[in-house]
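>>> just coords:
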């Protein structure tokens, strides 16, 4: 798996670097899509990103997205301001500051009763840079770094019996992440096709050289010499609670239509798959016992519709996303640490389709 991931990463980087010959863009849709004036710096699992004419005129651009994600037994609200500027016509640099709130049922195991939980606060900060490449400015590459500024050890319960909340209720992942993206646009008579490919690789860094919880949750463990508890760098995405986030690849295609004056309609499809199985830490505080995530998805997709109300000063973008993923496999009852059931690709889980959706609204402005 390590060799496979390294080969894919190297091939993707080489393909992107082959286009590093920037020229002034000539397309009249130069501000649509990608990470430029008309596109978000990074996508998300819901597949929503700004597609439209965006805003021009200032040195600094602000994009604010508000999203509400609703499922059968949970809901989540996120507010993600992103600020960016262009040091040159072909380069954009940005930072995203996420705020979030989670509400829903928590049930660690099927023999336990579900309980309602709520969390909220500041998440993991992301920095991104994009560079226009190739002839005519139709392509760009992007690199994003996410750092673990959000809390990922939120727990609930009494002092005598506390439990960590699932990853979906945490404000952060506990790991760093690098995302390398390649984006390409192709003009049509009344619109544009947008293609995107992104490889994401989580990793972890400890500047102190040890697990952040050695003196608290793991104080009863012998941590000397164990690379789970003493490390400076992990090339894989394992956090200090034992949760593991695998690297992943995602691809998307979208069509933007500008046949109506002052409006840009977009229709998109995003598909993603991880290069491994996610692991979750033990829910019991003070117990280091990670296991494969029983809710792991071998693949996921999202259907997205977006509409930009194109205005020169403050354009507004509204989007709706419907996710679709494979059916989850139950853990092996005789060995809950066996991840082979979660590796299997299944047919779509049509029972959950239309039971989850995301509604987003965004606004842009430029100043200075």
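Nice, thanks for sending it over. Since this is a predicted model, take the numbers as computed values, not measurements.
>>> contacts and neighbour counts: CA atoms only from here.
Noted.
>>> what about the helices in the chain?
2-17, 340-343 (DSSP state H).
>>> dropping in the other structure now:
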């Protein structure tokens, strides 16, 4: 059976160029990263920091770890942080901000990830002796749970103005920030120049097998190194991990993300006029959300898709399809045919 995996862009495998880069390593390219002695890691961190316009960067083992050590480095236990209510940090990172950071998390609603920062003013707390200090606000771009929405630069600019007024730091969960930059045809620095820290994943659309980058000021990154060690992220000869990302951060590989976004739109067009009771959300980037009726048993439709060779996930009465390196137009066209047949089978029995 032909298997098409839409579960996530985390299922990507390295490109031939990445394997070739790894093959060039020998012991002269490796060292103890905890001691700051791995030349390949050091090169990657310099390259990543420059790419997003920050002073310094650190290699983390995952996006969740990168987000966590950023929060730990820019807050104090007992502080309150502001996070959009469907953000990855709030929904999918095991409550690390509260459990490990001792932080109070206050959520706010949005319109598919967008909001008016000035309307958050009533949430700010920093003067009353009885209240925690609000010290940081988090953004997410692209916004995963809203369907890979690419948030505009104007939101970042307005958030910076709001943060400066209220003495807040800004952290950007930019797991897929390069998808946003490609979709909006803007340099990534047009987003990152408005935030104090940014985390971006190497193991999603950039197709590396492991790792994320956290970038910010030199002072913040020095703190983050200590927190990374605290949570078990101190790696040794990590050049083995860092070699492939050196290829992934080249401009041509980042530009390749446009292919994923075209394939997501191709899938959208193929499912749009099905005549079935589904809501197909137009994708901004490489994530397509398909909504189902409130009483539809999602586990059943996922089971049917899996049985027909289409791997994917569901969340909140929606199915998420993620396009990525390794899927081409033919895969998408084949999938459209199978998905529509499976959906029809489901609704005929529902």
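The structure has been received and is ready for your questions. As the structure is a prediction and not an experimental result, all values here were calculated from the model.
>>> quick one: TM-score?
Once superposed, chain against chain, the TM-score is 0.24 (TM-score structural alignment, normalised by the length of structure 2); 140 aligned residues with a CA RMSD of 6.4 Å.
>>> and the longest strand for structure 2?
Determined from DSSP state E, the single longest strand within structure 2 is strand 134-140.
>>> quick one on the thing from earlier: out of the helices of structure 1, nearest to residue 76 of structure 1?
Of all these, it is helix 340-343 that lies closest to residue 76 of structure 1, at 25.2 Å by CA to CA.
>>> and residue 238 of structure 1, how many neighbours?
Summarising burial for residue 238 of structure 1: neighbours were counted as other CA atoms under 10 Å, giving 25.
>>> how close does it sit to residue 342 of structure 1?
The spacing between residue 238 of structure 1 and residue 342 of structure 1, counted by CA to CA, to the nearest Å, is 18 Å.
>>> what do you get for residue 195 of structure 1?
Here the distance between residue 195 of structure 1 and residue 342 of structure 1 works out to 29 Å (CA to CA).
>>> these two: who's more crowded?
Summary of the neighbour comparison: residue 195 of structure 1 and residue 342, criterion other CA under 10 Å, with residue 342 having more neighbours (24 against 21).
>>> tell me how many other residues surround the nearest residue to residue 329 of structure 2 once chain neighbours are set aside.
With sequence-adjacent residues excluded and distances taken as CA to CA, 6 or more residues apart in numbering, residue 329 of structure 2 is closest to residue 263, at 6.3 Å. One way to gauge burial is a neighbour count; for residue 263 of structure 2, by other CA under 10 Å, it gives 25.
>>> roughly how far apart are residue 263 of structure 2 and residue 98 of structure 2?
Taken as CA to CA, the span from residue 263 of structure 2 to residue 98 of structure 2 is 38 Å.
>>> same check, this time on residue 172 of structure 2
Plainly put, residue 172 of structure 2 is 18 Å away from residue 98 of structure 2 if you go by CA to CA.
>>> among the helices of structure 1, which comes closest to residue 183 of structure 1?
Set against residue 183 of structure 1 and scored by CA to CA, the helices of structure 1 come closest in helix 2-17, at 9.4 Å.
>>> CSV for the helices of structure 1, including distance to residue 75 of structure 1?
As requested, the helices of structure 1 are arranged in CSV below (distance: least, CA to CA, whole Å):
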stretch, distance to residue 75 of structure 1
helix 2-17, 33
helix 340-343, 25
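>>> and among these, the most buried is which?
Each of the helices of structure 1 was scored by mean neighbour count; the highest is helix 340-343, a mean of 18, by mean count of other CA atoms under 10 Å.
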